[in-house]
Structures are given as structure tokens and as C-alpha cells.
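Novice: no letters, just coordinates:
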């Protein structure tokens, strides 16, 4: 499952809400930038330009800490290309989605003999769920937040999603919530709490299915 695609969808459609959460900044002028960084193309998960501050915010969503090249090296490569292209301040944040005890999820810098590069790290399992429960755009992330009673938290999230009145927002936020919840909860519990037919109507769910279908066809051609 392409969990980073879900996060990219939320970042592209609710950028101000993620800026408020990740950077504690209220913004009125904001642009979502193309995420491909040229030369040998590499794709960032999300690039956001704060126009009034002329600052770029980069968010990387990681399901697992393993990465090739290593995540610290990737973050340095992103920073260099962004600096070359936009020549403005850059703040980078890595968000780890799934609980892990790996030391890589607690690393926030690249340290080499003559090079040092730092970025921020957020581990979802350490986050207070209240900040997500209070904002419909962030409800999908609430499923991964800290809780001594995870099943009770999922019930709270489902109830909050059910209160979203705008039909399209309800459909897509519900689908994103169910998909991200799959990183932590048994599918049977998710199905009990959320209407399953909503998934089929969701734009983001259909995009993920289509992408998976295309990748499957591509792999089939390669094997052939």
C-alpha cells in the first residue's frame, strides 16, 4: 500500500492545516510546488512555498526507516537541489508513520567527516491525538498518534469523521483515515467502524488502485 500517496494527497489538498501542525505557523499565501527535482530526477513527498516568508517547507513521510540511499543522505540531496533552484530558506521535516524501535527513526542528521546536515523528525506514535481530532483535515493522522487505548482512539476518530458534513471531504478523509489506520489496526476493526462503500467512491483510493494496477502491468511486462 502506497501510504506516502495518502499523505501527499493530504499535503496537497490541506497544506495550511499541515503547516499549522508541523510548523505552528498561520499562513494566508501558500503554494504547493512540483515535487520532482531535476538533474537525475528525485521526488520529494511534499514541497510547500510560504509566499509571504519566501520559505520552502519539505515534508517526507516514511512508513519504515530503511531507505536507499539512506534517509539522511536523501535529505541532504533534497536540500541542495532546492537551494540551487529557489535560493531561499528551507525547513525539512521527516514524519515516521509506523511505530518502530529502529535507531534510524531517531536520527535527524547526516554527519560525515566534513559535512553536517540537520532536519526535524516527527514520530507519529509520540504525538498527542487531540491536535488531530480537532481538525478534520488531520483526522487520518490521529489513527497513528499516541494512545494508551488505541481501539478507543480509533472509535473517536471514526466518530469525528462521521461528523464531516461536506460529502466530498467526508468521502476522501474517511478513505485516507481507513488506509492509514491499516498501519496500526486489524482490518476487521476498521471495517466495523467505517462504512466500507466510502472507499470505492474516494478519489484518492481510486488513484492508489490505478497506480498499483499500472505498476502491476509494468512488472508483468518486465517478467515477460
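Specialist: Received the coordinates, thanks. Being a predicted model, the structure only gives us computed values, none of them experimental.

Novice: from here on, contacts and neighbour counts on C-alpha atoms
Specialist: Fine.

Novice: helix or strand right after whichever strand or helix holds residue 49?
Specialist: When secondary structure is defined by DSSP states H and E, residue 49 falls within strand 46-50. Going down the chain from strand 46-50, the next helix or strand is strand 55-62, by DSSP H and E.

Novice: and the contacts of stretch 64-78?
Specialist: Stretch 64-78 is contacted by residues 37, 44, 92, 96-98, 100, 102, 104-105, 107-110, 117, 119 when judged by Cα atoms under 8 Å, 6 or more residues apart in numbering.

Novice: ok but residue 93 is inside a strand, no?
Specialist: Yes - under DSSP: H, G, I helix; E, B strand; the rest coil, residue 93 falls within a strand.

Novice: what are the boundaries of the helices in this protein?
Specialist: 3-13, 15-23, 71-86, 130-133, 139-142, 150-162, 167-181, 187-193, 197-201, 203-223 (DSSP state H).

Novice: also this one, for the comparison:
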């Protein structure tokens, strides 16, 4: 079965782990492990790609393999062959077939959920048994990573436990700024940190965070930076329209303000998503509360498509 298209933070994590292989090895296996080389992660037979696969030497000088997977969502539905324990066992056998050694395996879970809490660390069926280690990031203390010398692990901090995502992201950014001199390296690490933070925080928060720390210039050339910059500019345009309508309200033109807000809302929806359904236009025509219209304008910015807007706004 071909591997499904992965979201940007999956690609970002793979790239981060590949570039900072020694840092991830030290985290997952201990500082006594000696890195030897990155291995080709493509599992041709399964048309899949392992997230992290390296060869290392342990304390006894023995050569071993380490395989890690990063997973955001955990599901207990579907056939057994699509569930994570089976997939980890499948990866292990594929690596054994290719490199002649069963790897030590770690599954790193990114997002808390009931299914993630219950996930077993073993696949067992009949005489087949494969065991792997599970790291649930939200259960881990971020302080060891913030204090360690492995800067490649810092982008994981926003998904760890103990405090709010804002405090974790702030601590992560401060550590990167303090310990990384290269502008390009800082941009790469911060980009992945913000991508991972987007699992826990919405776009409006990330945009405000970047604005408050003047990070747009540094991250302007990254995909997330470009997207958040566009949303920030759009938010500014909307706020400008709101200020104009507020001046009308001060002149006592409440009806004109409501109509102006409605027109701005329809204009932005059409600009982003094309022609609007008649049912939606009729529903918007019935909205006469200016505060409600302001909320709908904010919902336009965070929506990925017209269905997401309608769902968030509770409109037909």
C-alpha cells in the first residue's frame, strides 16, 4: 500500500531528524551511543519511508540499528494491518530484510488523545511478537531538552508537558536564539518549532506570536512563514475595514456599519473561496449583529475552505 501524503510537519520532522541525527540518537538511545551513519530510509517493498533510521555502536562497541517513527494521530479503527503496532512490526521486518539486523524501535507520539494513551507497545499475533518503545511527548519534561547541548531537539519542546504552549514556544525560541549563531540554522529550527506548535495552537496565535517577536523577516522564506505573513496582512486589511465602519458607527450609522461589515465579509469569502452558495448568502443577509459579523470575519482567516468556514461559523 502506497504511503499516504504526509502533512508539512511530518516532512519537517524527518528533515530535522536527518540533519541532527546525532542529537536524536543521543535523545532516543542515550549519550553513550556512538553515531556511525544514516541509512537509506526508503522501504521499497512497502512503498514507505522510515522517519529515522541510523546505525550506531552501543557501550559494548556492538553495531546496532535504531528506527524511529513520528506520529501525530492514533486510530484504533480500521483493519489490523493499518494500525500502528502492526506497522512498527512491518518496518522492523523490512529493515531486517534489508540490513540483516532487527532494529531497536521507538514510536514518538506528538498529540495527546485517548487512543494514544491506550496504544500498546507490542504487536503480537500467534507466534509473531514485536516490541517497540513509545515516547508520548506531552508526558515528557521539556527542561532536559532545553538544558541539553543538542539544539536539534529544541523544536520538540512546544509539544512537551508541564506548561502552556505559549510558555513552551517562548522557551524554545529563547533557547534557539541564545545557542544558535547561524541565521539560516535559526530559521530552520524555528520553522520546525512553529510547525509543531501548530498541532496545539491555532494560526491566529502563531501569527500574533511571530508579530510580537518580529520573526517574519527571519522566516519570510519558509512555507509556514509565508502563509502566516499572508494571513497577518489579510487580518490587517480586515481590521482596516472594521476601523472605517467603526467611524460610521460613531456617527450613529449603525445600519450602514452592519451593511459594510456584511459586504466586507462577502468580499473576503468570494476572494478566498470563489462563488458562494445561495444558502450561505441568505444566511449572511440575516445576520444583523455587528459583533457577530466581526466574528465571522475572523473565521474567514482561519478557514481552509468554505466548508471549514461554515462549520466554524455554524452556518449552512
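Specialist: Okay, I see it. Since this is a predicted model, take the numbers as computed values, not measurements.

Novice: most tightly packed of the helices of structure 1?
Specialist: Greatest average neighbour count among those goes to helix 139-142 (a mean of 26), per mean count of other Cα atoms under 10 Å.

Novice: where in structure 2 does that one fall?
Specialist: Aligned by TM-score structural alignment, helix 139-142 of structure 1 falls on residues 154-157 of structure 2.

Novice: then stretch 177-193 of structure 1?
Specialist: Counting by TM-score structural alignment, stretch 177-193 of structure 1 sits on residues 193-209 of structure 2.

Novice: picking that back up, corresponding residues in structure 2 for the strand holding residue 49 of structure 1?
Specialist: Taking TM-score structural alignment, strand 46-50 of structure 1 hits residues 52-56 over in structure 2.

Novice: ok, average deviation of the matching stretch from structure 1?
Specialist: Taken over the aligned residues, the distance from stretch 52-56 of structure 2 to structure 1 averages 1.1 Å (mean Cα distance after the TM-score superposition for structure 1).

Novice: and the contacts of that stretch?
Specialist: Outside stretch 52-56 of structure 2, the residues within contact range by Cα under 8 Å, 6+ apart are 14, 17-18, 21, 33-41, 63-69.

Novice: buried subset of these?
Specialist: Neighbour-count burial (16 or more other Cα atoms under 10 Å) is assigned, among the contacts of stretch 52-56 of structure 2, to 14, 17-18, 21, 33-35, 38-39, 64-69.

Novice: chain neighbours aside, what residue packs nearest to the counterpart of residue 6 of structure 1 in structure 2?
Specialist: Matched across to structure 2, residue 6 of structure 1 falls on residue 12, judged by TM-score structural alignment. Of all residues not flanking residue 12 of structure 2 in the chain, residue 192 sits nearest, at 5.8 Å (Cα to Cα, 6 or more residues apart in numbering).

Novice: ok, residue 26 of structure 1 - contacts?
Specialist: 16, 19, 20.

Novice: from what I see, the residue nearest to residue 12 of structure 2 and residue 15 are in contact.
Specialist: No - using Cα atoms under 8 Å, residue 192 of structure 2 is not in contact with residue 15; the gap is 9.3 Å.

Novice: which residues do these two both contact?
Specialist: Contacts common to residue 192 of structure 2 and residue 15, judged by Cα under 8 Å, 6+ apart, are absent.

Novice: from residue 73 of structure 2, how far out is the nearest residue to residue 302 of structure 2 once chain neighbours are set aside?
Specialist: Using Cα to Cα, 6+ apart and skipping the chain neighbours, the partner closest in space to residue 302 of structure 2 is residue 203 (6.6 Å). Distance of residue 203 of structure 2 to residue 73 of structure 2, given as Cα to Cα, to the nearest Å: 19 Å.

Novice: repeat that for residue 24 of structure 2.
Specialist: When residue 24 of structure 2 is compared with residue 73 of structure 2 (using Cα to Cα), they lie 21 Å apart.

Novice: and for residue 53 of structure 2?
Specialist: Taken as Cα to Cα, the span from residue 53 of structure 2 to residue 73 of structure 2 is 21 Å.

Novice: who's more crowded, those two?
Specialist: Counted by other Cα atoms under 10 Å, residue 53 of structure 2 and residue 73 do not tie: residue 53 has more neighbours, with 25 against 12.

Novice: contacting residues for the nearest residue to that one once chain neighbours are set aside?
Specialist: Distances taken as Cα to Cα, 6+ apart put residue 67 closest to residue 53 of structure 2, at 4.5 Å, once the chain neighbours are dropped. When contacts are counted by Cα under 8 Å, 6+ apart, residue 67 of structure 2 touches 50, 51, 52, 53, 54, 92, 103, 104, 105, 106.

Novice: endpoints of the match of stretch 177-193 of structure 1, how far apart?
Specialist: 12 Å.

Novice: gap between it and the chain center?
Specialist: 8 Å (Cα atoms, centre = their mean, to the nearest Å).

Novice: with stretch 247-260 of structure 2 instead?
Specialist: 41 Å.

Novice: and that stretch, which stretch of structure 1?
Specialist: Going by TM-score structural alignment: stretch 247-260 of structure 2 matches no residues.

Novice: between the two ends of that stretch, how far is it?
Specialist: 12 Å.

Novice: residue boundaries of the helices in the stretch 201-316 of structure 2?
Specialist: 203-212, 216-219, 223-250, 254-273, 278-285, 290-302, 306-313 (DSSP state H, counting those that start in this stretch).

Novice: which residues does the closest residue to residue 183 of structure 1 other than its chain neighbours contact?
Specialist: Excluding the flanking residues, the one nearest residue 183 of structure 1 by Cα to Cα, 6+ apart is residue 98, at 6.3 Å. The neighbours of residue 98 of structure 1, taking Cα under 8 Å, 6+ apart as the test, are 62, 63, 64, 124, 125, 144, 183, 184.

Novice: cool, thanks, signing off.
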